[in-house]
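1. sequence plus predicted model, see below.
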Amino acid sequence: MRSGFAAAERVAPDRAAKILCELWFRLPAGPEKRLRGEAPAGANVFELECLSSTLWGFDWGEGPLVYLVHGWGGSTGDFKFIAANLVASGFRVVAFDALSHGNSGPGPWGERHASGVHLIEAMNVVLEKFGKPHAVAAHSLGALSSIHAMVQSGIDFRGVRLAMLAPFIGGEEGFRDTIGAIVPIGPRIFERLVPLGEAKAGVKLEDLSLKGVEVESPVLIVHDKGDRPNPFRHGQTLADAWPNAELMATTGLGHRKVLLNPAVSFRVREFLAQ
């Protein structure tokens, strides 16, 4: 596939852009193989209406409210250890699966396709139900979707503590790097792909970015130096741009193992408790 797209850059960029647009919005697994999590013992399961479907999640523990927000193709199960650590430390966590993810129902585009806009709307629905949080811990695209949802919902999140794990920066740069980690994508293909993706999602890429959002909240950014889908320099860019951000650089964890690492879980809990 990689050699095919490399050749298409020269001879068939239009065709390659159409194929990539389909892949862009395609989730990594269907309902039978998608990542899932279970509600912990003692948690209250909830279901909310979202985009004419059902959003699944759980509400667990007592104390300051923390939202746990997964990324593209993820689920509440991504935060299994972080959630348990937070609840044991006196926090209340609300975690949910975006539509077409985890235990939630299909989104507007069915079981196998979604967009960042759909993830933002899922967060909006949860915010409407549970209100302003003490903190948000989010992974990858969940970092972008949670911040944009708080902006859209009119929440003043200047005092909300944000733990961003391998944050997806969005915009043309973020999408180009993420797609480029899968297949080689040259400028001729990308310049054709962008308007196709924007037309399908109904949003400009530069409006779906973290670089243009002013964040004065306390922020912990955890990013691995070997992260391929979301390169480390993106986390560094955000840490440099946001005045109250600190960067925890890891090595050898890649994009997803930051969610399972005990040192990361401890640092997140410590940061949210400050």
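-> Here it is on my side, so go on.
2. from now on I want contacts and neighbour counts done on CA atoms only, so please keep to that.
-> Noted.
3. you'd agree Ser145 is up against Val136?
-> No. Counting by C-alpha atoms under 8 Å, Ser145 stays clear of Val136, with 11.3 Å between them.
4. who has more neighbours, the two?
-> More crowded of Ser145 and Val136, by other C-alpha atoms under 10 Å: Ser145, with 30 against 25.
5. so which helix or strand takes in the spatially closest residue to that one that is not a sequence neighbour?
-> In this structure, Ser145 finds its nearest non-sequential neighbour in Ile120, 4.6 Å apart by C-alpha to C-alpha, 6 or more residues apart in numbering. In this structure, Ile120 sits in helix 116-130 according to DSSP states H and E.
6. mind jotting down where the helices sit in this protein?
-> 2-11, 13-24, 80-88, 116-130, 141-152, 171-180, 187-201, 232-241, 262-273 (DSSP state H).
7. out of the ones you listed, indicate the one that is most buried.
-> Comparing those by mean neighbour count (mean count of other C-alpha atoms under 10 Å), helix 141-152 comes out on top with a mean of 23.
8. put this next to the first one:
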Amino acid sequence: MKKLLTKIIPRIYGKYFNLLVVFDTKRTAQKAFNTFCKIRKGRVTEQQKPFLEAAKKEVEAAAGHQIQVYEWQGSKPTVMLVHGWESNSFRWRNLIKKLQEADFHIIAFDAPGHGYSTGHQLYVPLYSECLQALIEKHQPQFLVGHSVGGMTLLYNDFKNQNEFIQKIVTIGSPSEFHEIMTHYQGFLRFNDKVLNALDAFIQSKFDMRIKDFSSSKFVATNTKKGLLFHDRLDLIAPYHASEQVHQNWKGSQLVSTEGLGHSMHQEEVNNQIIQFLEA
């Protein structure tokens, strides 16, 4: 029954958008965007609490949200960790252990609508606004992002180009927003009129068309050093995303794996991150 509902409910949304767009394109686009950005999981679980509670720092105001920040002290430069969609800072536990052993100073935070932070929606420009506020306060030299967190790092660097940041690491990150929107359209089965309305809405809100929101384009002017991890069999973010980013980012290295999945918590990945940051 649950599997059946999982298939039916998205199609109901799609049919609703297809009908509504006939009468009101702007309202349809707003609703389709809100549905896309809605967070359905990623809050802190009972299992995750002990690890996160021990590292809680302040709650910081950013982009109209209260953002929970975590800190692990170290004498080496600051590394800022940026998690992915429907996750939270607990996902970094394995890497944090390695970073602590190497004596890095570590800052992590929960995105809007995730972990202990406020909100119910997330999209890259909002995530970037929160990220930039925390970057300005904590002045990290290194950034590490997973999935949409990595996409946010590259978008943020394109918008802000903080000179004190030296290296950026992305793990299993998507690149092309139009691919994400095509998947969204296919999942809900809404028509091209709805998609065109969404495109116009996004352009009016962010001054950027869907096709132009692209990590591979953002990195064309990136002068920092980058390390890109991506598994060839990643079922969430396609492997070619990091290939495209690597091709356009002169200072980047691409580490291709097979069978490590999307999350990539493995020790071999974390060890390579440490080596890259220490080099």
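-> Ah, there it is. Here the structure is a predicted model, which is why all the values come from computation and not from measurement.
9. for the two chains, what TM-score is obtained?
-> Overlay of the two chains. TM-score (TM-score structural alignment, normalised by the length of structure 1): 0.80; 262 aligned residues with a C-alpha RMSD of 3.4 Å.
10. quick one on the thing from earlier: structure 2: which residue goes with the residue nearest to Ser145 of structure 1?
-> When structure 2 is aligned by TM-score structural alignment, Ile120 of structure 1 is paired with Ser128.
11. test my guess that that match contacts Tyr155.
-> Yes. Between Ser128 of structure 2 and Tyr155 there is a contact under C-alpha under 8 Å: 7.3 Å.
12. ok, Ile120 of structure 1 - contacts?
-> 145-146, 148-149 (C-alpha atoms under 8 Å, 6 or more residues apart in numbering).
13. now swap in Gln100 of structure 2 and tell me
-> 72-74, 106.
14. mind checking how far the aligned partner of it in structure 1 is from Glu270 of structure 1?
-> When structure 1 is aligned by TM-score structural alignment, the residue opposite Gln100 of structure 2 is Val87. As for Val87 of structure 1, its distance to Glu270 of structure 1 is 13 Å (criterion: C-alpha to C-alpha, to the nearest Å).
15. rewinding a little: so can I have a markdown table of the contacts of Gln100 of structure 2 showing distance to Val59 of structure 2 and neighbour count?
-> Below are those laid out as a markdown table (distance: C-alpha to C-alpha, whole Å; neighbours: other C-alpha atoms under 10 Å):
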| residue | distance to Val59 of structure 2 | neighbour count |
| --- | --- | --- |
| Trp72 | 15 | 20 |
| Gln73 | 17 | 13 |
| Gly74 | 21 | 16 |
| Ile106 | 16 | 23 |
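16. possible to save those residues as TSV with distance to Trp92 of structure 2?
-> Converted to TSV, these look like this (distance: C-alpha to C-alpha, whole Å):
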residue	distance to Trp92 of structure 2
Trp72	12
Gln73	15
Gly74	16
Ile106	11
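17. list just the nearest of those to Glu86 of structure 2.
-> Ile106 (21.4 Å; C-alpha to C-alpha).
18. can you tell me which residue in structure 2 aligns to Val66 of structure 1?
-> In structure 2, Val66 of structure 1 lands on Val79 (TM-score structural alignment).
19. burial count for the aligned partner of Arg40 of structure 2 in structure 1?
-> The alignment partner of Arg40 of structure 2 in structure 1, by TM-score structural alignment, is Pro28. Neighbour count of Pro28 of structure 1, defined by other C-alpha under 10 Å: 14.
20. surely Pro28 of structure 1 touches Gly73?
-> Yes. The pair Pro28 of structure 1 / Gly73 is scored as a contact, 6.1 Å apart, by C-alpha under 8 Å.
21. shared neighbours of the two, anything?
-> In contact with both Pro28 of structure 1 and Gly73: Arg34, using C-alpha under 8 Å, 6+ apart.
22. before we move on, the earlier item: now the match of Ile120 of structure 1: how far from Ala111 of structure 2?
-> 10 Å.
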